[in-house]
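Engineer: Could you work out the structure for the sequence below:
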Amino acid sequence: MVRSPANAEMMRRRKAPRTISIFGATGSVGASTADVILQRQDEFIVEVVTAKSRVAELAAVARRLGARLAVLDDPSGLAALRAALSGSGIEAAAGPAAILEAARRPVDLVVAAIVGAAGLAPTLASIEAGADIALANKECLVCAGELFMATARRHGAQILPVDSEHNAIFQALEADNVRAVEGITITASGGPFREWTAEAMRSVTIADALKHPRWTMGPKITIDSATMMNKGLEIIEAHHLFEVESSRLHVLVHPQSVVHGFVTYADGSVVAHLGAADMRIPIAHCLGWPGRGAVATPRLDLAMVGSLTFEKPDFERFPSLTLARNALETGGWATNILNAANEVAVDSFLSGAIAFLGIAATVSEVLDAAASAFGGQAVESVEAALAMDAEGRRLAREAIGRRHGVRTD
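Structural biologist: Alright, predicted model coming up:
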């Protein structure tokens, strides 16, 4: 389980300034992290920033933060990155091996915001190098949760959840009363289709699905919010982060996105975390943990909000929630395959190859197909996790090809 923010050992370990690396620096989490760091520049030294392929954006954030090293995952962009950093004194590197080498650089904290299963190996490498992790990559826990948390325990790494919901729960958990937790509830905005009928959802367009009512995020996570798969993935994450079984993990739709999560204790007390819908708030908490520092983020004004409403999720219109919970209860192979199939299906929807409702249908079909090959298997290594992920993707591409007559590779 993630350790309590009152941990005295962590207070002793802290030093100022802290060294920090940002993996996935050009995405929405990376941009928000950079904003927090720039507001508190005397507290941080930025060692590494990485990106998949956005040369200009990576060079710009590296210069703004005064990073020592900038790394692209795409090796073809190395010459352009070096040119963009010319005269800055910032090192440049590229390629998957360079990403792993950068992950092994000694730092105090790594912000793990690489999207997808590609984030697993570098994040584990950072843990093994002695870093604490501000975790914004769901796939580390969904693809290989047992392996990931066991590695963190073995190396004494603190895992600080960046997702607003898990960060809320982390703050609401009382260290001395963890065994008295009756339930953990993750809230959901409900996405753009909370009030749409099942019939209307048959005609969802890409533009419709990308209009999130509360958060500004990348396209993949925005689509996951629209299908509510993101809440299913968050249930899986919470199971690993907080060592709570599926039956004590709940989802509640809360359109205002003010209450991000809450913990119910055995005596009936409910401890909730409230805040504005701004990712800089949980990021600032992770970067400052176990203390807190001033950051210019929106302040919650409950009088302006006026009212808070809650409702149960509709599992028939949003079957991804059930798929994710069933996968969690089945085992690590199933959550890995669930994630792989979902990533392929979301990409296919965004490219126009399949309909919106085809995302969950594809995931369900792939889970059924994978059961005979992987049923009962544990995910015991990065190599096993990535091999399983690759097979899940292959099965998803085949399923989409059969049903829709399209190629997705």
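
Engineer: going forward, measure contacts between C-alpha atoms and count neighbours the same way
Structural biologist: Noted.

Engineer: And for the residue lying closest to V382 once chain neighbours are set aside, the neighbour number?
Structural biologist: Spatial nearest neighbour of V382, excluding adjacent residues (CA to CA, 6 or more residues apart in numbering): A121 at 6.5 Å. For A121, the neighbour count with other CA atoms under 10 Å is 20.

Engineer: Next, the second sequence, to be compared with the first:
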Amino acid sequence: MTAEQEQDYPAKTVRVTVLGATGSIGQSVADLIARNPDRFEVVALVANSSADALAEMALRLNAKSAVLCDPRNFEDLKNRLSGSGIDTASGDQAVFEAVDRDTDLVIGAIVGAAGLLPTMAAIKPGRRIALANKECLVCAGDLFMGKIAAEDAEILPVDSEHNAIFQVFEASHPDSIEKVILTASGGPFRTMAFEDMVRVTPQQALKHPNWDMGARISIDSATMMNKGLEVIEAHHLFPVSADQLDVLVHPQSAVHGLVQYRDGSLLAQLGSPDMRTPIAHCMAYPRRMQTPVERLDLAKLGSLTFEAPDMKRFPALRIALEALRSGGTAPAVLNAADETAVAAFLKGAIGFMDIPAAVEEALSAFSAKGKLAPAATVEDVLALDQEARVWTGHWISSRAA
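Structural biologist: Below you'll find the model as predicted:
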């Protein structure tokens, strides 16, 4: 081993549990582990329902356990891993048992509100949580961060923008920070005329110019709701007020986040648009690990441009920022309504600009009912989440009619 490799090497093998193992984040995690098999020990892999993909990954990474949230495909998983020595299980209780296993790092990448309870349960004393689930902070940020503090656990942000800010944020001197800036590519419709956006199709909206992402996040990027959700997350991750958070549209997706300091300094993190960079940062933290990511060539890129977001053409961003300032459970209703509306858009039930309209109507209705007060428990958050989904579904049905 060379001196450079030794410096890059962790003091011990890191035991890892992955929630959402077969999703896009989980697959990137698996790629990095496969490239560094002597650095990581896979304690458990948890997936929703993809038995074949989970079995293949468990065998490739020599995992100790493979768990399906949905028990309907459990027999397939069990048969695929028979004789391998890998433990198999399914169902909610099995997921909670998986996060109870001895592990150093839990990567929380279950998509949607379904990831809230398992990721909360994974918070244990001294454990690291690499968080890629938006709902934990958007829907239950105060509760989630409160448990992180109570258990003396550590949270590492996986999202590229939050990870970028984490890398340049002087946590020991938060009073020296004036502003935190998240960048947004502007999505596929950054320059589209406002009157044309009502005719956008799901196929158009799914074609992000820079990133390869799942369906919901691709649509959220196209509406810029994703950036609004990320601002809400940043409010919980970093000790800054809503007024200290800002968004800049940056089409090249090379600068992922910036922090402005009171002395006039502006620190930024740059890199190629590849999620393996922030994931690797979390997995190896506080050290660095080698990745196969294409290196950012600034000379080849030529120029970096920035512009203020257009709140008229992208009302979803405005609505999300208003929900943050409203506080309480407004962000939870925002998220539930958005996810419901995005699913309806992908099915062709509503138009592209109906997505932010549905969210705004839901927030208005729940505010009028006095249902946006802070939640006392995660169960309260999940109950409100379901209620908001049902309400938004009814609104969409009436809109379609």
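
Engineer: just to revisit the earlier point, point me to the helix or strand that includes the residue nearest to V382 of the first structure.
Structural biologist: Using DSSP states H and E, A121 of the first structure sits in helix 120-128.

Engineer: what's downstream of that helix, the next helix or strand?
Structural biologist: Once the chain leaves helix 120-128 of the first structure, the next helix or strand it forms, by DSSP H and E, is strand 132-135.

Engineer: returning to that earlier point: so what does the residue nearest to V382 of the first structure match up with in the second structure?
Structural biologist: In the second structure, the residue paired with A121 of the first structure according to TM-score structural alignment is L117.

Engineer: okay but its match is in contact with V378, surely?
Structural biologist: Yes. L117 of the second structure is within contact range of V378, at 7.5 Å (criterion: CA atoms under 8 Å).

Engineer: The helix holding A121 of the first structure vs the second structure, average distance?
Structural biologist: Compared with the second structure after fitting, helix 120-128 of the first structure deviates on average by 0.9 Å (mean CA distance after the TM-score superposition for the first structure).

Engineer: If you tally nearby residues, what's the number for A373 of the first structure?
Structural biologist: Taking other CA under 10 Å as the criterion, the count of residues near A373 of the first structure is 12.

Engineer: who does the helix holding A121 of the first structure touch, helix- and strand-wise?
Structural biologist: Judged by 3 or more CA pairs under 8 Å, 6 or more residues apart in numbering; DSSP states H and E, helix 120-128 of the first structure is in contact with helix 96-103, strand 109-112, strand 132-135, helix 139-155.

Engineer: And these: which comes nearest P161 of the first structure?
Structural biologist: Taking CA to CA, strand 132-135 is the member of these nearest to P161 of the first structure, at 5.0 Å.

Engineer: Return the mean post-superposition distance for the closest one against the second structure.
Structural biologist: Mean deviation of strand 132-135 of the first structure relative to the second structure after superposition (mean CA distance after the TM-score superposition for the first structure): 0.6 Å.

Engineer: now that strand: which residue numbers in the second structure?
Structural biologist: Per the alignment by TM-score structural alignment, strand 132-135 of the first structure matches residues 128-131 in the second structure.

Engineer: Give me the aligned partner of P255 of the first structure over in the second structure.
Structural biologist: Mapped onto the second structure by TM-score structural alignment, P255 of the first structure lines up with P251.

Engineer: ok but that match is inside a helix, no?
Structural biologist: No. Assessed with DSSP: H, G, I helix; E, B strand; the rest coil, P251 of the second structure is coil; it does not lie in a helix.

Engineer: Which residue comes closest to D274 of the second structure once chain neighbours are left out?
Structural biologist: Distances taken as CA to CA, 6+ apart place V293 nearest to D274 of the second structure, at 6.7 Å, with adjacent residues excluded.

Engineer: quick one, which of the helices and strands packed on helix 120-128 of the first structure is packed in tightest?
Structural biologist: Counting by mean count of other CA atoms under 10 Å, strand 109-112 has the highest mean neighbour count of those, with a mean of 28.

Engineer: Packing partners of that strand?
Structural biologist: Using 3+ CA pairs under 8 Å, 6+ apart: strand 109-112 of the first structure touches strand 18-23, helix 120-128, strand 132-135.

Engineer: quick one on the thing from earlier: could you find the counterpart of the residue nearest to D274 of the second structure in the first structure?
Structural biologist: Mapped onto the first structure by TM-score structural alignment, V293 of the second structure lines up with T297.
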